[in-house]
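Participant: return atomic coordinates for the entry below.
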Amino acid sequence: MTHSLEFRAGILARYEDVYTPEALRALEALAPLDQRRRELMAQRTARRKRRAEQGERITFLDPAALIPGTQITVADARAGNFDGAVIPPDLTRQWIQGTGPATKPRSDVRSGIRNVAYALLSGADGWMFDGEDALGQVDTMSLDNHRNLKLAIARDPLFLEVAEEVASEMNRWAEGFFGHPIIADWRGQLDFTTVLYRARGLHLDDRHIRLQGHGFSASIADLALYVANNHERLRAAGRSVVLYLPKIQTAEEAAFWNSLLLALEGHLGLPTGTLKAYVLVEQIEQCFQLMEIRAALSPHFVGFNTGRWDYINSVSDALAWDRAFVNPNIQSITMTYGYMRTYEDRVRRAMNTPDRNGRFALWQGGMEPNIPVGSEAGVAASMKRAVAGAEREQREGASGKWVAHWKMVHIVRPVWERAGQDNQAGRAFPALTYGPEDAAGLTRLEDAPRTIAGARDLLSVALQYGNAFLRGFQAAALKPADFFGNDDVLYLMEDMATGEIRLSILWEWLHKGATFTEADAATGTAAGDAFTPALFARLLDEEYAKLRQAGNRDVHDDSKGTTLPIARAIVRTYVQSDTKAPWYVDLLNLNLGVEELAVAEARIARFLEAFEKDGTRMTENQDF
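Facilitator: Below is the predicted model of the structure:
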């Protein structure tokens, strides 16, 4: 035990290569800032509660106000009157960034580190090694993630041995799919991809550390471990130390992240601005404060990323009180739909607003979840859609895109190769404006289907995702049960965001009496009928039964009597509860390692009781 931090029994000895003396000192240096993090999370809950009780809409900030935690006014931030970060050479061209964790559930180092080899040999310009939405949290996965990254960055002999094996496997696949290999020099290829790391969000607690008897920030844990353990090797190789910051809601929270980065740079003796940060725009409140977030994070901020599922979830959650706001089927909510179109447009305008030094920032486009595995016709159709989506984002001004699987890199990257520009920073777009129409556009609905099939999709994937999470697979290939065995419909690589949005929309439909736009003979539902509690219960039973009967390929047999019933209990309770829980992940984290339904149900009930009473979120590891 250090002076103020408490660690799970035996964890320091098992992971002394992760909890190095340098990392422990960095954790101690940042630990006092956790109290401020807790205050900011309490403010989040209070804002959410106030808006729900008063029917209050999110608004733009007062131009004359100071951004909390800074000496920058809102007006100055919007005008670019701040010193933004210099984009380093290894971030100037990021046509394709892959995303995924650096390990697998319950794996040894040789098996888990294969994930890193696939990533760094993929041909992606950058790879975001995920500590958050795509990384399972069972057992010690978060620490295995750090260990494997450290070994790979150090070019440990074991990693090099595994990388050589993986390169051969990747080339065999490419020869079958493309008709030619994709890796000529595997050692040289390892140095092509920029390493990026996504820390966990401010709303999450670490599972292995406590501070003064309560939970400790997962963000601080990830930041300290990754940077302290890897900055020297990265910088010696001429590479940047780059972080992705998730789930930020306000410029005040961005300023807090900036204080963490500054404190860590100071502790490690690094020049200010050494640490670079992308920000994921995953929360609607961010879109009211984009330039303010850029300014609050200067001189570290390099760009925004436009995700889809998390952002939709935040809109649904922010308007849970508004009975007139009801989303359609999830398939209809593309980046060109209503409020999503406005969101993307505001991000690209913010990125192309210069700071006072004439510097712009980067816009990394959204996720391509397809995997080229399925029937010939299914793969061809899906890859055509994937390329068309990339072409649309490139036309709109994105400097690059995300993919969820290494096999997609060489399919999508040619879109930017043909364009031939390192990035699109500085492309001319209209200036951001902050009037009533701008605010209205961020919640604009458009006519689109809302169907029983759409409800089944929401339920099936939500159940499957919860089950996968509880088994340790926080990134999983999923599709609705009605398409199991149909190889024309491809699996999509999904992470925590897919679960969040599906439960949010189901809650929205049930508690706002959403009506269907089409009839459904199987359920006897007519167009105009409401999504009732009885219908929800029936569909939940039917979709759950399909998963119980599915083959091991789609639903692991060892989960059907253990974690799958727990996933059903969480889905049922979340959707039926009059008080909307803020995060699906809270209830999943609460039940990691649990396989007894009665234990899980008791934890679910305690969570909702505490949240309904005073907004307390149970986020600490119950099995510490």
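Participant: going by C-alpha atoms from here, please, whenever you check contacts or count neighbours.
Facilitator: OK.
Participant: ok, and what's touching stretch 50-69?
Facilitator: Identification of contacts with stretch 50-69 by CA atoms under 8 Å, 6 or more residues apart in numbering yields 72-75, 251-252, 255-256, 285, 288-289, 292, 296, 319-322, 434, 439.
Participant: which among these count as buried?
Facilitator: Buried by 16 or more other CA atoms under 10 Å: 72-75, 251-252, 255-256, 285, 288-289, 292, 296, 319-322, 439, out of the contacts of stretch 50-69.
Participant: what about P246, distance to F192?
Facilitator: 25 Å (CA to CA, to the nearest Å).
Participant: again, but for A236
Facilitator: Taken as CA to CA, the span from A236 to F192 is 16 Å.
Participant: quick one, which of these two is more surrounded?
Facilitator: Neighbour comparison, A236 and F192: the larger count goes to F192, with 16 against 9 (by other CA atoms under 10 Å).
Participant: now that the more buried one has come up, it's in contact with L120, right?
Facilitator: Yes: the pair F192 / L120 is scored as a contact, 7.4 Å apart, by CA atoms under 8 Å.
Participant: which residues does P101 contact?
Facilitator: Contacts of P101 by CA under 8 Å, 6+ apart are 115-116, 129-131, 134-135, 145.
Participant: buried residues in stretch 360-380?
Facilitator: Buried residues in stretch 360-380 (16+ other CA under 10 Å): 360-374, 378-379.
Participant: and for stretch 440-454?
Facilitator: Per 16+ other CA under 10 Å, stretch 440-454 contains these buried residues: 442-443, 445, 449-452, 454.
Participant: turn the residues you listed into CSV, including distance to L27 and secondary structure.
Facilitator: Formatted as CSV, the buried residues of stretch 440-454 follow (distance: CA to CA, whole Å; DSSP: H, G, I helix; E, B strand; the rest coil):
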residue, distance to L27, secondary structure
L442, 38, coil
T443, 40, coil
L445, 45, coil
P449, 50, coil
R450, 48, coil
T451, 50, coil
I452, 49, helix
G454, 45, helix
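Participant: which one of those is nearest T2?
Facilitator: Among these, L442 lies closest to T2 (CA to CA), at 46.6 Å.
Participant: next up, the contacts around the nearest residue to R444 once chain neighbours are set aside.
Facilitator: Excluding the flanking residues, the one nearest R444 by CA to CA, 6 or more residues apart in numbering is Y339, at 4.7 Å. By CA under 8 Å, 6+ apart, Y339 lies in contact with 441-445.
Participant: I have a second one here; can you model it like the first so I can compare?
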Amino acid sequence: MASVESLLEGVQILGKINESHRKILTKEACAFLATLHRTFNTTRKHLLQRRVDRQAEIDKGVLPTFLPETKHIREDDAWRGADPAPGLVDRRVEITGPTDRKMVVNALNSDVWTYMADFEDSNSPTWDNMVNGQVNLYDAIRREIDFNLNGKDYKLRTDRPLPTLIVRPRGWHLEERHFVVDGEAISGGLFDFGLYFFHNAKRLVENGHGPYFYLPKMESHLEARLWNDVFNLAQDTVGLSRGTIRGTVLIETILAVFEMDEIIYELRQHSSGLNCGRWDYIFSVIKKFRNNSQFILPDRSAVTMTVPFMESYVKLLIKTCHRRGVHAMGGMAAQIPIKDDAEANKKAMEGVYADKLREVRAGHDGTWVAHPALAKIATDVFNKHMPTPNQIFKRREDVSVTSNDLLNMNMPGTITEEGIRKNIDIGLGYMEGWLRAVGCVPLNYLMEDAATAEVSRSQLWQWAKHGISTAEGKKITKEYNLQLLQEATERLSSKAAPGNKYQLASRYFATQITGEDYADFLTTLLYNEIVTVGSTAAKL
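Facilitator: Down below sits the predicted model:
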């Protein structure tokens, strides 16, 4: 076996390391990261190129469908995913949020069953955010996270068990440019997974739960296979049994929905089910078909979970998961309590209740909330309609979903000037926060993250690309979008605190709403602005 020192040859840390970081960025942990990179980065880059090639096919009119080469996997009734792991049998309410120290304590003190600590969509991946997040999770697992902020004590509760911890690393497309191996930036996902697993896997098992993950943004079962290979190497390296790790896959791309059986199959002994990542899924539909005038969606508010293509996605996901014996998790309630308007708050909370009622009746085994105040609503709904720890036994054999069902964009709704302005405000507001290292931004009493910002900019791009007219009769053009963006920039920046990033965000956003250039992700478009690479590498 190669020595730690030999594995560290070619490793450079280009971000600053403070004292708290040193317990995370140890020589042994960095050597483990280097091994992950050298073993899997070539495959990762190949899979990313497959995404580019597949997009070129779609642009030529080749629509996605169920894969003929994996038909035998879909039709085989014999195989199953893994039985639910300790701490993941009952997941009826999961809270999600970034990994800052306050959020970690508040989430783990919430009346929920699991907490998804998010290094991805609700996080701005500055070097400090990424490493401090690892420090916070390390401390929380060891119950060493208690702290005081502005005179207020934050302490983990001791009166009952804490929620099960699940970590969402970054997707395969993102890099961590502050950590370089042999001249290449490491995958952000491998960086997040590797540090968390290396330091905490054995302690988590001792605490009664294993190392559990949410896996984002995948577009094929081959990308799930790569994660499975990563899991096997990681477990073998530290001496844990294969199958100790569990991964729940977010089905948040239009291509992945056609490969759900195959994704569970690739992860079999590591699978803990699938999740409906609703906002990223809508983003993916717009993104993949952005050049096709047959796939133009109305205002975001009209694209509900009950429109044909979304309802088909939900039904097929639940049927697929339960057929394979794994959890089918519902989507996010992004609402924030409206403290200064009781009537508006009542209406918003009734909407949350109705959404969770739809999910549990459809057969979901659990759901997401973004704010602790929503946990009780979700819990009440699931407790009433799901008295068992889950409802995997609901096979949904009544469901039959075709390729055409998944691609059926017929729905009520129009494109309005109000919808354009909302998209601009959301996209601009989120990007401004992200550039200030804030990855989860409250806007209009909704917790907006990267997924909703992506929906906003992709709709604006597509409407301009195809010259759509609004319900008011105004043709949407490049010039029109840019005019409304300038108005929003001036309005929002004039009200914001000094040092805000609205002008910078606006310059980037302006390149994405004209129907011309289209970045693969907003996060990759903006990433250079938050990279803080030093002139020399930090010493390990």
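Participant: TM-score of the superposition?
Facilitator: After superposition, the two chains reach a TM-score of 0.92 (TM-score structural alignment, normalised by the length of structure 2), with 527 aligned residues with a CA RMSD of 2.4 Å.
Participant: picking up where we left off before, on the three-state scheme, the residue mapped onto the residue nearest to R444 of structure 1 from structure 2 is what?
Facilitator: Under the alignment (TM-score structural alignment), Y339 of structure 1 pairs with F309 in structure 2. Classification of F309 of structure 2 by DSSP: H, G, I helix; E, B strand; the rest coil places it in helix.
Participant: could you check how far F309 of structure 2 is from I263 of structure 2?
Facilitator: F309 of structure 2 is 20 Å from I263 of structure 2, by CA to CA.
Participant: what's the nearest residue to the spatially most central residue of structure 1 if we skip its chain neighbours?
Facilitator: Within structure 1, one residue has its C-alpha closest to the average C-alpha position: by CA atoms, centre = their mean, that is D133, at 4.6 Å. Distance criterion CA to CA, 6+ apart; nearest residue to D133 of structure 1, sequence neighbours excluded, is M496 at 4.9 Å.
Participant: who are the neighbours in contact with the one you found?
Facilitator: With CA under 8 Å, 6+ apart, M496 of structure 1 has these contacts: 133-134, 465, 469, 474-475, 585.
Participant: which parts of the stretch 51-200 of structure 1 are strands?
Facilitator: For the stretch 51-200 of structure 1, applying DSSP state E, counting those that start in this stretch gives strands covering 96-100, 126-130, 194-198.
Participant: ugh, wrong one, structure 1
Facilitator: For structure 1, the strands defined by DSSP state E cover 5-7, 96-100, 126-130, 194-198, 205-211, 214-217, 241-245, 275-281, 301-306, 362-368, 400-403, 476-478, 492-494.
Participant: pull up the aligned stretch in structure 2 for the fourth one.
Facilitator: Here strand 194-198 of structure 1 aligns to structure 2 at residues 164-168, judged by TM-score structural alignment.
Participant: could I get the contacting residues of L8 of structure 2?
Facilitator: Here L8 of structure 2 is in contact with 27, 30-31, 34 (criterion: CA under 8 Å, 6+ apart).
Participant: thinking again about what came up before, let's have the contacts of Y339 of structure 1 in a markdown table, adding distance to N329 of structure 1.
Facilitator: Shown next, in a markdown table, are the contacts of Y339 of structure 1 (distance: CA to CA, whole Å):
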| residue | distance to N329 of structure 1 |
| --- | --- |
| G441 | 20 |
| L442 | 18 |
| T443 | 16 |
| R444 | 15 |
| L445 | 12 |
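Participant: from the residues you listed, pick the one nearest P88 of structure 1.
Facilitator: L442 (32.3 Å).
Participant: leaving out chain neighbours, which residue sits closest to the counterpart of that closest one in structure 2?
Facilitator: Aligning on TM-score structural alignment places L442 of structure 1 opposite L407 in structure 2. Computed as CA to CA, 6+ apart, the closest residue to L407 of structure 2 that is not its neighbour in sequence is F309, at 5.9 Å.
Participant: next: L27 of structure 1.
Facilitator: A224 is the one closest to L27 of structure 1 (CA to CA, 6+ apart), at 5.7 Å.
Participant: what's the counterpart of that neighbour in structure 2?
Facilitator: Checking TM-score structural alignment: A224 of structure 1 goes with G194.
Participant: cool, and G366 of structure 1?
Facilitator: Checking TM-score structural alignment: G366 of structure 1 goes with G331.
Participant: likewise for G238 of structure 1?
Facilitator: With TM-score structural alignment as the criterion, G238 of structure 1 pairs with G208.
Participant: burial of that match, as a residue count?
Facilitator: 11.
Participant: do the same with the one 10 residues further on
Facilitator: Burial measure for M218 of structure 2: 23 neighbouring residues, criterion other CA under 10 Å.
Participant: so what corresponds to it in structure 1?
Facilitator: Using TM-score structural alignment, M218 of structure 2 sits opposite I248 in structure 1.
Participant: nearest residue to that match other than its sequence neighbours?
Facilitator: In space, I248 of structure 1 is closest to A254, 6.5 Å off (CA to CA, 6+ apart).
Participant: please look at the one you found and H300 and confirm they touch.
Facilitator: No: the pair A254 of structure 1 / H300 is not scored as a contact, 10.7 Å apart, by CA under 8 Å.
Participant: so what's the match of G366 of structure 1 up against?
Facilitator: G331 of structure 2 neighbours (CA under 8 Å, 6+ apart): 275-278, 367-368.
Participant: A82 of structure 2 now?
Facilitator: Taking CA under 8 Å, 6+ apart as the test, what A82 of structure 2 contacts is 268-272, 325-326.
Participant: leaving out chain neighbours, which residue sits closest to the aligned partner of it in structure 1?
Facilitator: Matched to structure 1 by TM-score structural alignment, A82 of structure 2 sits across from A85. Of all residues not flanking A85 of structure 1 in the chain, P299 sits nearest, at 4.5 Å (CA to CA, 6+ apart).
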